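*Asks:* With the sequence up front, the predicted model follows.
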Amino acid sequence: MSGLFMDNDGNRDWKKIAYHARSAFAVLLSLAILLGGSWFVYDKASSAYSDWKTSEDYAAGAGVEDVQITIPEGASGSEIGGELVDKNVVKSRKAFLKAFNRNEKAQSIQAGTYKLRTQISSSQAVEMLLDPKSVVRNQVTIPESLRMKDQFALLNNKTKIPVAQFEAAAKNPQALGLPKYVESAEGFLFPQTYEIGQQPTAKSILTLMAKQYNTVAKDLNLEEGAEELDRDPVEIMTVASILEAEARAKDMPMVAGIIYNRLDNGERLELDSTSYYATDTPLGKPLPKGFKEQDSPYNTYRSYGLPPGPIGAPGATAIKAALNPVESDNKFWVTVNYETGETKFAETYDEHLKNVAEWENWCKTAKDKSGCPA
C-alpha cells in the first residue's frame, strides 16, 4: 500500500504534498486570524475595563436615572462630593472637588434638595447644582389679610403639620425672632411665598415668616415712621391690617388718613372689618345679628380707639400706606361698587349716607352679593 504522499510506484507524489501543504497553511492561517482577532478584542475590552475601574470620574453623558440629593446648610465642597458619591451621581470625591474648584461659581451652591442624574461627570454635577431648574421646590404661599388661625390651617393643609404645633410655636413671638414690642404673633407673620424645605417644622416655618416681617419693617423704617406719627409699631400694624381688609391698594393711603383723623378727634372707628374679627366671621360672609352690641375690644362700634392688635396679616403695601397717610378732611369712606373697587370719600355724615345709598343700590342688582346687606 502506498503512503499518503507516495504514488503507485512508490515514489513521492509532489502534487499531493503541495495540495495538502496548501490546505494545512489555509487552516493554520484561519486559526491564527481567529486567535489574533480574539486576543485583539480581549486586549481592547480588558484595557477599557481597566481604564473604567481606575478612572476617578464618569464620562460626560446623560446619566442613568434620576436621583434626589439634599445638601445641608453650610456643606463644604468635600461634603457635597461625599453625598454625590453615596448616591452614585459622581464616581469619586476627588474628581468632584477638582470640578468644584475649577468652577468659580461653585461656592454659591445653596443648601436644599436637588434633582440630579446618576453616573454623570463631576463637571456636569457642578453645573446641575448651579442650575435653578434642578432645585426641588417645596413652597407655600400665605395670602395677605389672613388671620393667624387661617394661616395655620393653610400651613397644615400644605405640610400636614398639626395646627397645635403652629399654635404652640406662636406662643412665644420672641423665640421666633419677632421684636420685643410684639406680644402676640397675630398680624406679624408676614404673608408671602416661602421656600420651606423638605422637612419643615412649625417653628422653622414661623421663624421664616417672622424674619421676613423684620426685613420688611426695616426696609420701610417702621419704628421710625411710627414715632413720626406719634404711634407705636403695633398701632401701625393694626391700622395696616384694617387697610388690608377694608381698602384697595390705590385707596389705602387715603383710608389710613381717615382712620387717623377719627382717632385724633376721639371718634369711634365703627368698622365692620374689626367686627368680623371679633365675631370670628369669615370676610364676605354676613355678620351675625347684634354684632354692633357685642362686648369686645375689637368691636369698634362700641369701643373707642384702635383694637388691641392686628386683625390679620397685612402686606408691605398696606404697611407703607399706614406709615404714609394722605392728609384730608375726610372722615368716611365706602366702596360703592365691589366689581370695580370704586370707593367714595366724604367729610360729613350726610355725604357719607348718600354714598352708602349708592352702594345699597348697586347691591340690589349685583350678581355676587358677598358683603352686601343680608
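*Replies:* All right, it came through fine.

*Asks:* okay, CA-based contacts and neighbour counts for the rest of this
*Replies:* OK.

*Asks:* And the next helix or strand past the helix or strand hosting Val334?
*Replies:* Per DSSP states H and E, Val334 falls inside strand 332-337. Moving toward the C-terminus from strand 332-337, the next helix or strand (DSSP H and E) is strand 342-346.

*Asks:* On the three-state scheme, Tyr114 is what?
*Replies:* Using DSSP: H, G, I helix; E, B strand; the rest coil, the structure places Tyr114 in strand.

*Asks:* follow-up on the earlier one: summarise which helices and strands the strand holding Val334 is packed against.
*Replies:* strand 342-346, helix 349-365 (3 or more C-alpha pairs under 8 Å, 6 or more residues apart in numbering; DSSP states H and E).

*Asks:* make it 10 Å
*Replies:* helix 233-246, helix 252-264, strand 342-346, helix 349-365 (3 or more C-alpha pairs under 10 Å, 6 or more residues apart in numbering; DSSP states H and E).

*Asks:* quick one: Phe152 from Gln198, how far?
*Replies:* 18 Å (C-alpha to C-alpha, to the nearest Å).

*Asks:* more crowded one of these two?
*Replies:* Phe152 (22 against 14; other C-alpha atoms under 10 Å).

*Asks:* Next one for the comparison:
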Amino acid sequence: MSRIIHIVVRTVCVFWGMALLCALLGLGAVIYFNAPPSLQPPSGSHEALTIEPEGKVILEVRNGESAASVGRRLLEAGIIRSHYFWDLLFYIDKRYIKAGTYQLTLPVSQLEIRAILVAGRQILKRVTIPEGVTLKKMARILANEGICDEAGFLAAAANREILNHYRILGDTMEGYLYPDTYLFSPGYPPELVAKAMADTFFKRLAEIQHDLPDLSPEELHKRVILASIVEREYRLDEEAPIMAGVFYNRLNIGMALQSCATVEYVITEIQGKPHPEVLYTRDTEIRDPYNTYIRPGLPPGPISAPGMVALNAVFNPLSSDYLYFRLIDPAVGRHYFSKTLDDHIKAGTLYVKGPSL
C-alpha cells in the first residue's frame, strides 16, 4: 500500500513539476516575444510606417486593415520580435484595432502597441481654419498640416453624395465648411474632414436660426452666399449687421451689390492673381458672373467661409436706409455708410479686406 502511495505522490509531483516547468517556459516565452527587439531598428520609411531618428514611430492603420497585416509590417520594420505572438494576442482577445494614425515611442512591447491600437489613441493635430478663407485655401491649410491631400479634400467637397446629404445646392461645399479650430489625425480621410466641418457649420447655424430645418435649401443657399460676402467685407463686428442690411436693401430694389469682395474673389480665385490692395475701375469691370459690380443679384455661389459674426448678421440684419458703404479707416477697419451715391463718392478710394491667408 505504501508503495502505491509513493508512486501516486511521485506521479503528482512529476505532474505538477512538469506543469510548473511548462508555465515557466510559457511565461518566459511571453516575456521574450512581448519584449521589443534587443536592437532598436534604424530610422526610415516603411509601408505606412515611419521610424524617426529619435525613436518615434508614426504608424498608419488603414481602413479595413487586419491586425495580422499590421503585425507583419511591424515585424518587417524591426519593431516586434514575432508576428506569431502578435497573432496569438488577437486570437485570444477578439477586439479590433481602429484605423488611424498613431505615434509609438521605441522601445515598446507588443502588449503596449496592441493596447494603443485597440483603444484608438491616435495622434491628433490642431488645425485652425480662419474665417473668410476660400475652399482652395482651406484645402491648402489642411494639406500643409498633413491632415489630408489637397486634391482629395477638394474632391470630397465636390462629392455630390455628400452635397445631397447636407442639401447643398452648389457644386461644392464652399461656404458650408465652418471656420474653426479642429483636431484631426494626420492622414484623416478627406470625406470625414469635410463632413466634420459641415456638421459644425450646421450646428453653429442652428444656434442662430432655430427654425433652420424649415428653411428651404434655396433660401439657405442665398443667405450663405450673402454671409460669405459680408465675411469678406466687414472689419468691425458691430458693422456686419449694417452691411447685411445694405446688401438686402440693394437686392430689394434690384441694385447691383457692388461688393469689392466679389471682385477680389474673381482676381485671386478665378484669375489666380495676387490679392489687390486697391481696386480700380478696370477691376470692377471684369467680365465674370462673380463680379457683382456688373451683375445684379447674388453671385453664383459663396466666396468664402463665413464665421459666426457674418452668419448672424445675415440672419439678423440691421434695418436702415443705407445703400452704400466705403472703407475710410484701413487701420481700424471702419466704414462710412451713406444713403446717396454722392456721399459715397466723397468717401474716397476703394479698399478691400486684406488677404485671408
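*Replies:* Nice, thanks for sending it over. All values derive from a computational prediction rather than experimental measurement.

*Asks:* Now the helix or strand hosting Ser69 of the second structure: buried residues?
*Replies:* Using DSSP H and E, Ser69 of the second structure sits within helix 67-76. Buried residues in helix 67-76 of the second structure, counting neighbours by 16 or more other C-alpha atoms under 10 Å, are found at 67, 70-76.

*Asks:* Measure how buried Val27 of the first structure is and give me the count.
*Replies:* What Val27 of the first structure shows, counting by other C-alpha under 10 Å, is a neighbour count of 12.

*Asks:* er, Val61 of the second structure I mean
*Replies:* Counted with other C-alpha under 10 Å, the neighbours of Val61 of the second structure add up to 21.

*Asks:* quick one: it and Gln122 of the second structure, what's the gap?
*Replies:* Note on Val61 of the second structure: its distance to Gln122 of the second structure, by C-alpha to C-alpha, is 10 Å.

*Asks:* just to revisit the earlier point, closest one to Pro314 of the first structure among the helices and strands packed on strand 332-337 of the first structure?
*Replies:* Of all those, helix 233-246 sits nearest to Pro314 of the first structure, with 4.8 Å by C-alpha to C-alpha.

*Asks:* Could you check how far the strand holding Val334 of the first structure is from the centre of its chain?
*Replies:* 36 Å (C-alpha atoms, centre = their mean, to the nearest Å).

*Asks:* and the angle from that strand to helix 252-264?
*Replies:* Counting by axes from the mean of the first three to the mean of the last three C-alpha atoms, to 10 degrees, strand 332-337 of the first structure lies at 150 degrees to helix 252-264.

*Asks:* which residue numbers in the second structure go with strand 332-337 of the first structure?
*Replies:* Aligned using TM-score structural alignment, strand 332-337 of the first structure spans residues 324-329 in the second structure.

*Asks:* related to what we said a few turns ago, just the buried positions in the strand holding Val334 of the first structure, please.
*Replies:* 332-337.

*Asks:* how much does that strand stray from the second structure?
*Replies:* Aligned to the second structure and superposed, strand 332-337 of the first structure gives a mean residue distance of 2.4 Å (mean C-alpha distance after the TM-score superposition for the first structure).

*Asks:* what angle sits between that strand and helix 349-365?
*Replies:* Going by the same axes, to 10 degrees, strand 332-337 of the first structure makes 20 degrees with helix 349-365.

*Asks:* Need the residues that contact strand 332-337 of the first structure.
*Replies:* 246-248, 251, 254-255, 258-259, 261-262, 269, 341-349, 351-353, 355-363, 366 (C-alpha atoms under 10 Å, 6 or more residues apart in numbering).

*Asks:* If any of those residues are buried, put those into a PyMOL selection.
*Replies:* To isolate the buried ones among the contacts of strand 332-337 of the first structure in PyMOL, judged by 16+ other C-alpha under 10 Å, type:
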select buried, resi 246+247+248+251+254+255+258+259+261+262+269+343+344+345+346+352+355+356+358+359+360+362+363
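
*Asks:* Please, where are all the helices along the stretch 101-250 of the second structure?
*Replies:* 110-119, 135-144, 150-157, 160-165, 190-208, 217-233, 240-252 (DSSP state H, counting those that start in this stretch).

*Asks:* and those helices as TSV, adding distance to Tyr84 of the second structure?
*Replies:* Listed next are the helices of the stretch 101-250 of the second structure as TSV, based on distance: least, C-alpha to C-alpha, whole Å:
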stretch	distance to Tyr84 of the second structure
helix 110-119	11
helix 135-144	38
helix 150-157	37
helix 160-165	42
helix 190-208	34
helix 217-233	55
helix 240-252	64
